[in-house]
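K.L.:
what follows is a protein structure lacking sequence information:
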């Protein structure tokens, strides 16, 4: 009960800060919207898709996973600002759970991601995308787990490096191969065999394929449950590690 209350208190404060400056939600969604409007129309001829809706069923899931990955990985900058302002330092004298300090922030990031994902999905519906609501909700669960995982990793690394100058290149170094090896923009079925073999070691490629299967209405596809299982395990590991970093930094 205390842990849930502590998590809610941190989450409530973080949501209040987000609501006071909602522009960040729209800043985060601007780049995906540009991809949706300016890049997606090229995919029907490029992929030989029967219809534009089929092209969007391939592209939009990858775009949402991209949003979840990048939206989470760069949350650590805000934590470094709080470290510099002494917010984390003051947490040392409170009895609040150290895990709650992490989860409250990460759940805020998940809510922000889902709001952005809904905006992207609604825009894609205007371009002919169709998806069953049950499959869409399960896809959002996948996205929420990815956002929780990547934000936890970002917070943990931020506590270790304590510098934006170090965090920025490190996050970019992590994000670039993740992007290229996950088939976010184009399916990896178009890649040579050796690249597909390397991509199989990237957990986000499984998440992308699972999300695409859900948008295609193929709930029974093995990639859906494999992707969810892989992401859930990695999320638990990331949260556990980041919580230890919080406990080590806030004593």
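P.N.:
Looks like it arrived, so ask away. What you are looking at is a predicted structure, and each value in this text was computed from that prediction instead of being measured. Numbering: from 1, shown residues only.
K.L.:
from here on, just use CA atoms for contacts and neighbour counts.
P.N.:
Will do.
K.L.:
neighbours around residue 4, how many?
P.N.:
12 (other Cα atoms under 10 Å).
K.L.:
give me the element it is part of.
P.N.:
helix 2-20 (DSSP states H and E).
K.L.:
show me which positions of that helix end up buried.
P.N.:
By 16 or more other Cα atoms under 10 Å, the buried positions in helix 2-20 come out as 6, 7, 8, 9, 10, 11, 12, 14, 15, 18.
K.L.:
as a markdown table, those residues with distance to residue 98 would be great.
P.N.:
Below are the buried residues of helix 2-20 laid out as a markdown table (distance: Cα to Cα, whole Å):
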| residue | distance to residue 98 |
| --- | --- |
| 6 | 9 |
| 7 | 9 |
| 8 | 13 |
| 9 | 13 |
| 10 | 11 |
| 11 | 13 |
| 12 | 16 |
| 14 | 15 |
| 15 | 18 |
| 18 | 21 |
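K.L.:
spit out the contact partners of residue 189.
P.N.:
residue 196 (Cα atoms under 8 Å, 6 or more residues apart in numbering).
K.L.:
try it again at 10 Å.
P.N.:
183, 195, 196 (Cα atoms under 10 Å, 6 or more residues apart in numbering).
K.L.:
and here is the other one:
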């Protein structure tokens, strides 16, 4: 008499279903770490607030109270500050991964019965929520100081910013894995890349008055398109080529970042 096979009664997930489930589990784990330490999130708001409080009036004084590109200083300056939050916030998350590598916490995650790709994607998607929340809070704070608030356009701008943050966070995680046991490599590369991108993205000062070579080089910088899109949206414009270019730049950065990050985490021993 043949014994009947033993079944657990649990439905088998497809490969896609398992990937989504594993990614969600990693996302929740990472978000819990953020929620357990809310002071880091709050403290990270201080730098952009300082820029708004000090650099904004300085910029207005430099241009004699006139508008930049037909818009008020705050309307023009705030989107650059929000992109700066994305750069410094998501661009440094690989440093946290380096700490996990040194303490052995990351190896325990690799030993879990989840797909390698979901480890990277779950971490990267986690960058979306804190970034969007921070950018939204900064925007709300700026309203009493004269910022014109366009809800639908601001929401679209935050979405583009979040997509870009996922890609940048993925690249930062990949750099962290590449820099295993060589922390100086991560910070050296990170600092060498971020500051030129910031300057050539026109975040703090308009590039229209800069030298011709700088304007040409800025066209190869994805941050230029992100910043232009944010500025267009924050002045109430929806259907504009700058918005489309920014969305494309964000999606491409996200796709490239996730691709490189997944490739690297799968090769990690």
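P.N.:
Good, I have the coordinates. The structure displayed is predicted, hence computed values, not measured ones.
K.L.:
where does the TM-score land?
P.N.:
TM-score for the superposed chains, counting by TM-score structural alignment, normalised by the length of structure 1: 0.94, backed by 249 aligned residues with a Cα RMSD of 1.6 Å.
K.L.:
mean deviation, the helix holding residue 4 of structure 1 versus structure 2?
P.N.:
Comparison of helix 2-20 of structure 1 with structure 2 after fitting gives an average deviation of 1.0 Å (mean Cα distance after the TM-score superposition for structure 1).
K.L.:
next, residue 184 of structure 1: secondary structure please.
P.N.:
coil (DSSP: H, G, I helix; E, B strand; the rest coil).
K.L.:
tell me who's in contact with the counterpart of it in structure 2.
P.N.:
Aligning on TM-score structural alignment places residue 184 of structure 1 opposite residue 203 in structure 2. Residue 203 of structure 2 sits next to 76-84, 197, 223-224, 226-228 when contact means Cα under 10 Å, 6+ apart.
K.L.:
now do residue 67 of structure 2
P.N.:
Contacts of residue 67 of structure 2 (Cα under 10 Å, 6+ apart): 60, 73, 74, 75, 76.
K.L.:
what do we get in structure 1 for the second one?
P.N.:
Put plainly, it is residue 73 of structure 2. Checking TM-score structural alignment: residue 73 of structure 2 goes with residue 55.
K.L.:
how close does that match get to residue 45 of structure 1?
P.N.:
Separation of residue 55 of structure 1 from residue 45 of structure 1 (Cα to Cα, to the nearest Å) stands at 9 Å.
K.L.:
okay, those two: which has more neighbours?
P.N.:
residue 55 (22 against 12).
K.L.:
what about that one, which helix or strand?
P.N.:
helix 52-73.
K.L.:
relative to the whole chain's centre, how far out is that helix?
P.N.:
11 Å (Cα atoms, centre = their mean, to the nearest Å).
K.L.:
and that helix, what does it pack onto?
P.N.:
Helix 52-73 of structure 1 is packed against helix 23-38, helix 43-47, helix 98-126, helix 133-161, helix 164-180, helix 203-215, with contacts defined by 3 or more Cα pairs under 10 Å, 6 or more residues apart in numbering; DSSP states H and E.
K.L.:
nearest to residue 238 of structure 1, of those helices?
P.N.:
helix 133-161 (5.7 Å; Cα to Cα).
K.L.:
quick one: contacts for the residue most central in space within structure 1?
P.N.:
Centroid-nearest residue in structure 1: residue 68, 2.1 Å away (criterion: Cα atoms, centre = their mean). Neighbour list for residue 68 of structure 1: 62, 109-110, 112-114, 116-117, 140, 142-151 [criterion: Cα under 10 Å, 6+ apart].
K.L.:
so what corresponds to it in structure 2?
P.N.:
Using TM-score structural alignment, residue 68 of structure 1 sits opposite residue 86 in structure 2.
K.L.:
from residue 121 of structure 2, how far out is that match?
P.N.:
Residue 86 of structure 2 is 17 Å from residue 121 of structure 2, by Cα to Cα.
K.L.:
could you do residue 23 of structure 2 as well?
P.N.:
Counting by Cα to Cα - residue 23 of structure 2 and residue 121 of structure 2 are separated by 6 Å.
K.L.:
residue 243 of structure 2 pairs with which position in structure 1?
P.N.:
Per TM-score structural alignment, residue 243 of structure 2 is aligned with residue 224.
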